[in-house]
Every structure is written in structure tokens, then in C-alpha cells.
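Pasting the sequence and the predicted model now:
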Amino acid sequence: MTLPGLLSATVAEAIELVGDVRAVRRTLETLVDLGLGYLTLGEDTPALSGGEAQRLKLAGQMGRTQRDAVFVFDEPSVGLHPLDVRTLVHVLDRLVDNGATVLVIEHDLDLIANADWVIDMGPGGGAAGGRLVARGTPEQIAADDDSLTGGHLRRHLGG
């Protein structure tokens, strides 16, 4: 395999190409776990979406101690297939399990439904927003009739 050939491979393809080079393989597997297996190794980072760039930065933090770390993500699910959102939820759960505090600004109902605590700002966007509408567990938000997010979450949770 030539270097140009390797750089044109996707992250998922490259896992097979690097063989038993443990550190490289582990990094590539982390990228796949973060839903980035489709990226090519030689892809320019300015071409990445905001969510992709955040997940790429996160990959560099995985495997490090996260005790007392605070991670803030702004719409990390943008552009993700719903199955990849599930993967992202598991990665965020791993960060919390490793002692990190994770704050996510998000509209994806799967991510919201898996949160420990939700702060719903609104009641709308832009000039119609900016005030606290509801706060609590996803179930508490879903039960709040004043929360637009709660209505969507209620339907999402099947209630």
C-alpha cells in the first residue's frame, strides 16, 4: 500500500490496512465508534461539518482520564445517521462513566431522551427564545405541557 493509497482510504477501510499496529488501529476504531468511519484519512479538516469536527476532537480525548473534565458539544449529531446517533450516545455515556461532565446543546430527540438532565430554553428560537421553559429529567420535560421540546419528546417516547 502506498501512502497516497492509504490517505484515500476511509477510516473503516484503513483499520484492515494497518494490520497489527496497535496504537493506530485503536485510534481508527475510536473514530469508527464515533460514527466517523466514512471519512477519508486524507480529508481536509475545513471540509468537515461542525459535528464531525467536534467528534474528531473527542477522538483525541478518548483513552485519556476524564475525571474532572468538562466537555461541551454543540449539535454533535448533525449529519449523523440515526444508528450513528446511538453510537454517539454510548460514547457520551462512556465519558460520564469515566468521571467527565458532559453538556450537550442538541435538538436530536434520541440524545435528549438519553440525557440525565435537560434544560429546555425557548419558548421558540431567536428573538422568541432565551428563557428557561423547563428543566428536569427527560420524563419530566415530556410531562411539561409548557415545553415544546416536551411535546416532541412525549411523542418520541411513545407517550
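Ah, there it is.

When you work out contacts or count neighbours from here on, use the C-alpha atoms and nothing else.
Noted.

where's the longest helix along the chain relative to the chain centroid, distance-wise?
If you go by DSSP state H, the chain has its longest helix at helix 82-97. Remark: helix 82-97 is offset 7 Å from the chain centroid, using CA atoms, centre = their mean, to the nearest Å.

how about the next helix or strand after it: buried residues?
Next along the chain after helix 82-97, taking DSSP states H and E as the criterion, comes strand 101-105. Neighbour counts over strand 101-105 (16 or more other CA atoms under 10 Å) mark Thr101, Val102, Val104, Ile105 as buried.

who's in contact with the first one?
Under the criterion of CA atoms under 8 Å, 6 or more residues apart in numbering, the neighbours of Thr101 are Asp68, Ala69, Val70, Phe71, Leu95.

Which secondary structure state does the first one sit in?
Right, Asp68. Classification of Asp68 using DSSP: H, G, I helix; E, B strand; the rest coil returns coil.

what about the nearest residue to it once chain neighbours are set aside, distance to Ala142?
The shortest distance from Asp68 to any non-neighbouring residue, by CA to CA, 6 or more residues apart in numbering, is to Ala100 (5.6 Å). Distance, Ala100 to Ala142, using CA to CA, to the nearest Å: 26 Å.

Put this next to the previous one:
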Amino acid sequence: LGEATPGLSGGEAQRLKLASEMGRGQDDTVFVFDEPTIGLHPLDVQVLMGIFQHLIEKGATVVVIEHDLDVIRSADYVIDLGPKGGEQGGRIVVAGTPEEVKACPESMTGKYL
């Protein structure tokens, strides 16, 4: 509060927009978040994941682009891109549940899950 909106980080701006949506009906709404956990304490990440679950229970679809392993573990479905970053990435290595990603030997993400 008290900070100009352009001075907020991407994650802070996303969380502010999310807060403004919480009181509305979410049927047929798709939310896309790009690394919303950046800068959050691990306990705050748990709170954010609870908010995502609330949105899903209200009928929304939540898509999260994320590197935080706790968030990935809690996902219903994961699309793991790679095998590395930049020019050595960009292809789907594995798509499925976190358990399926974990079982894929080509998945760098799976190795850490």
C-alpha cells in the first residue's frame, strides 16, 4: 500500500489483480500466472496455493508458469518444457501428473520432484 503500481514487481502486480478478483464469480474464468511465487516466503506460497484452490473450487481454471517445486507438486497437470533453457529448450519433455513427470528420466524437473 502506498507504492505506485508501476513500482511493483510482476508477482506483486499479479497478486494485487488476484485480490481484486476474489469476490467475483469465477465460472468459466481462466487465470494465467507467470511465476507468482517470486519474492514470497514459503508460508506465503502455501497461502497463495490455497487461494488457487479456492478459485478452482469456484469453477475457475488456473494456469501457473512456475519453477517452485511445491507449486509444481500440488498441480493437477504439469507441462514440463526443456530439456534445458534458452535455445536448448522449448519442447515438451513430458506432460502429465506430477508423479508422471517425476517418473520421466528426461525431465530435469522430475529429478527434483
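Nice, I can see it. Because the structure is a prediction, the values reported are computed rather than measured.

can you count the residues close to the residue nearest to Asp68 of the first structure?
Counted with other CA atoms under 10 Å, residues neighbouring Ala100 of the first structure total 18.

thought it was touching Ala69?
Yes - at 4.9 Å, Ala100 of the first structure and Ala69 qualify as touching, with contact defined as CA atoms under 8 Å.

count of neighbours near whatever residue of the first structure lines up with His41 of the second structure?
Applying TM-score structural alignment, one finds that His41 of the second structure aligns to His81 in the first structure. By other CA under 10 Å, the residues close to His81 of the first structure number 11.

Could you check which residue of the second structure pairs with His90 of the first structure?
His90 of the first structure maps onto Gly50 in the second structure, by TM-score structural alignment.

Look up how far Leu16 of the second structure lies from its match.
Taken as CA to CA, the span from Gly50 of the second structure to Leu16 of the second structure is 16 Å.

which residues touch the spatially most central residue of the second structure?
What sits nearest the mean C-alpha location of the second structure, by CA atoms, centre = their mean, is Val64, with 2.8 Å. Residues in contact with Val64 of the second structure (CA under 8 Å, 6+ apart) are Val32, Phe33, Asp34, Glu35, Pro36.

again, only using 10 Å
If a contact means CA atoms under 10 Å, 6 or more residues apart in numbering, then Val64 of the second structure has Phe31, Val32, Phe33, Asp34, Glu35, Pro36, Thr37, Phe52, Val71, Ile72, Ala75, Val78 as its contacts.

Am I right that the third one falls within a strand?
Yes - the assignment for Phe33 of the second structure (three-state DSSP) places it in a strand.

That one touches Leu18, doesn't it?
Yes - Phe33 of the second structure is within contact range of Leu18, at 9.5 Å (criterion: CA atoms under 10 Å).

what residue of the second structure matches up with Asp44 of the first structure?
Under the alignment (TM-score structural alignment), Asp44 of the first structure pairs with Ala4 in the second structure.

Can you tell me how far its match is from Glu12 of the second structure?
12 Å.

repeat for Asp70 of the second structure
19 Å.

Those two: who's more crowded?
Glu12 (17 against 14).

Does that one touch Pro36 like I think?
Yes - counting by CA under 10 Å, Glu12 of the second structure does reach Pro36; the two are 7.7 Å apart.

Just tell me what Pro123 of the first structure corresponds to in the second structure.
Using TM-score structural alignment, Pro123 of the first structure lines up with Pro83 in the second structure.

corresponding residue for Leu103 of the first structure in the second structure?
By TM-score structural alignment, Leu103 of the first structure lines up with Val63.
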